[in-house]
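Participant: just to be clear, the model below is a prediction. Sequence and coordinates:
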Amino acid sequence: MKGFLKQKEVGIGKNGKKFGSEYWSEIYGSGLDVDGSYNAKQHADYLKSLFQLMEIPVYKIADFGFGKGILLREMVKTFSPVKVYAVDASKEAYEELKKKDWVKRSDKFHIYHESLETLVLPKLEKEPVELGICNSVIQYLPDSQIPEVLEKMAKYCNYLYFTVPTNEDYAVMKKEMSFVDPYAFSRTKKKYRKWIERDFEIVGYNLLQSKWLGEKGFKEDFFRI
């Protein structure tokens, strides 16, 4: 296993706090009711089937904000990539992932403790991965950083498995579960769509296709939004 850690300030939430143990216990909890965690296998199986249908091979994966690593693990099990790049702004998440047996017993993992705002991976600039993952992450970034981060991910991966809660989603979570995330920015769907459309096309449920790279596995114009 290859690891890398820079001694400098990394990402913080809207409330000015780092994503430490308090965040994981209060916001994430056990993860049993978090989309992409309790149903991580279903997400991976869905994406695998879609890529098989479109005849898109996946040899390398990058996870931009791996968190507990639950979805990443299922994606790795399902796609069996030869290389995996994983980054998270949380030191706790970084240290925990390094301890996982499924990570320690393989040399395919390249793990980084870094914020998406400051992340630079020259290797991916030269050789983008087929599949990127960014599951419920960019709501924690300030407006000023999002365009640059999205462009970066669009240059690092051909396809991005992507989710982000909008203000409408947060309203439902507050009403139905009394859930409020003080670390996150609440934004409209229109705002996120405007940012995304410069660098990506929406080609499926949770799936974006880069506008920067040459690969166009999803060619049908009608379904490229």
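Facilitator: The structure has been received and is ready for your questions. These numbers come from a predicted model, not from an experiment. Numbers count the residues shown, from 1 in each chain.

Participant: only C-alpha atoms from now on, for both contacts and neighbour counts.
Facilitator: Noted.

Participant: tell me who's in contact with the closest residue to D199 other than its chain neighbours.
Facilitator: Distance criterion CA to CA, 6 or more residues apart in numbering; nearest residue to D199, sequence neighbours excluded, is K211 at 5.3 Å. Listed by CA atoms under 8 Å, 6 or more residues apart in numbering, the contact partners of K211 are A154, R198, D199, F200, E201.

Participant: comparison target, given below:
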Amino acid sequence: MYASEESWREVDAYFADTLVAEDAALAEARASGARTTLPRGEVSPVQGGLLSLLCRTAGATRVLEFGTLAGYSTIWMARAVGEGGRVTTLELTEQNAAIARANLERAGVADRVEILLGPAAGTAQRLIEAGTEPYDFVFIDADKPSNPVYLRAALALTRPGSLIVIDNVVRNGAVTDPDTTDDRVRGVRQALADIAANPDLEATALQTVGVKGWDGFTLIRRRA
């Protein structure tokens, strides 16, 4: 029986080598994550492939991302929406945005990506107030205590049928602790409670193991 973290990483590498076409631009973007404010915070190659497939399956041409970092997941989604598509990604720091811009240029998708700088909650609120055209797909992968705020913004910026994905919802199993004092876990739990209480949403969650350890995604579809 294979249950070690080393085995998880080996399986992830096998799936990535066998199924996921990570080219030089993606590999360099992933490596450049070490220079961001959250080293190794980007999704794995296999997870990037999942985001791409979800975007394509949803027929997404407009994507909103909370949390840019080095732009690794941004590249996956920008390629998925195609030349006529658009990705808006929200990033707090210029340090990360500068790294992401270089990676987007290298990947050939800079013309379809807009990086908006500043606290994501405020930026999202300005998009709402501006009456921004609804997004087809939203990826939430920023500071976890703000997940409930980002979810509310995502609901205001999408339409029936849109898909929302929240990353890092397992937290090494800590998500099951109702008495947690970890604000990151509390943010995840509140967002999940808000999803469960909203009859206009349908959702599920997937646990993942691999190079990113033990974590997972929540996938949400708007019914109305």
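Facilitator: Yep, it's here. The shown structure was predicted, so the numbers you read here are calculated from the model rather than taken from an experiment.

Participant: please state their TM-score.
Facilitator: The TM-score (TM-score structural alignment, normalised by the length of structure 2) is 0.58; 166 aligned residues with a CA RMSD of 3.5 Å.

Participant: which of the contacts of K211 of structure 1 fall within strands?
Facilitator: F200, E201 (DSSP state E).

Participant: and the counterpart of L160 of structure 1 in structure 2, helix, strand or coil?
Facilitator: L160 of structure 1 maps onto I164 in structure 2, with residues paired by TM-score structural alignment. Following DSSP: H, G, I helix; E, B strand; the rest coil, I164 of structure 2 is assigned to strand.

Participant: residue boundaries of the helices in structure 2?
Facilitator: Using DSSP state H, the helices of structure 2 run over residues 5-19, 24-32, 45-58, 72-81, 94-107, 120-129, 147-156, 183-196.

Participant: elements contacting the shortest one?
Facilitator: Spelled out, that is helix 24-32 of structure 2. For helix 24-32 of structure 2, the elements it packs on are helix 72-81, helix 94-107, judged by 3 or more CA pairs under 8 Å, 6 or more residues apart in numbering; DSSP states H and E.

Participant: swap in the third one?
Facilitator: Under the contact criterion of 3+ CA pairs under 8 Å, 6+ apart, the helices and strands touching helix 45-58 of structure 2 comprise helix 5-19, helix 72-81, strand 135-140.

Participant: where does the shortest one end up in structure 1?
Facilitator: Using TM-score structural alignment, strand 135-140 of structure 2 lines up with residues 129-134 of structure 1.

Participant: who's in contact with the spatially most central residue of structure 2?
Facilitator: For structure 2, the residue sitting closest to the mean C-alpha position, by CA atoms, centre = their mean, is F139 at 3.8 Å. By CA under 8 Å, 6+ apart, F139 of structure 2 lies in contact with V63, L64, E65, F66, I164, V165, I166, D167.

Participant: and the first one, what does it touch?
Facilitator: When the contact criterion is CA under 8 Å, 6+ apart, the partners of V63 of structure 2 are M77, V81, R86, V87, T88, Y135, D136, F137, V138, F139.

Participant: nearest to T37 of structure 2 among these?
Facilitator: Nearest to T37 of structure 2 among the contacts of V63 of structure 2 is F139, at 19.2 Å by CA to CA.

Participant: how near is the closest one to S32 of structure 2?
Facilitator: Computed as CA to CA, to the nearest Å, the F139 of structure 2 to S32 of structure 2 distance reads 20 Å.

Participant: ok, now V165 of structure 2?
Facilitator: Going from V165 of structure 2 to S32 of structure 2 by CA to CA gives 24 Å.

Participant: please apply the same query to A193 of structure 2.
Facilitator: 35 Å.

Participant: so for these two, which residue has more residues nearby?
Facilitator: Ranked by neighbour count (other CA atoms under 10 Å), A193 of structure 2 and S32 place S32 first, with 22 against 12.

Participant: name the nearest residue to the more buried one, sequence neighbours excluded.
Facilitator: Counting by CA to CA, 6+ apart, the residue nearest S32 of structure 2 is A70, at 6.5 Å.

Participant: how about the one you found, what's its match in structure 1?
Facilitator: Aligned partner of A70 of structure 2 by TM-score structural alignment: K68.

Participant: contacts only, for that match.
Facilitator: By CA under 8 Å, 6+ apart, the contact list for K68 of structure 1 reads A93, E96, L97.
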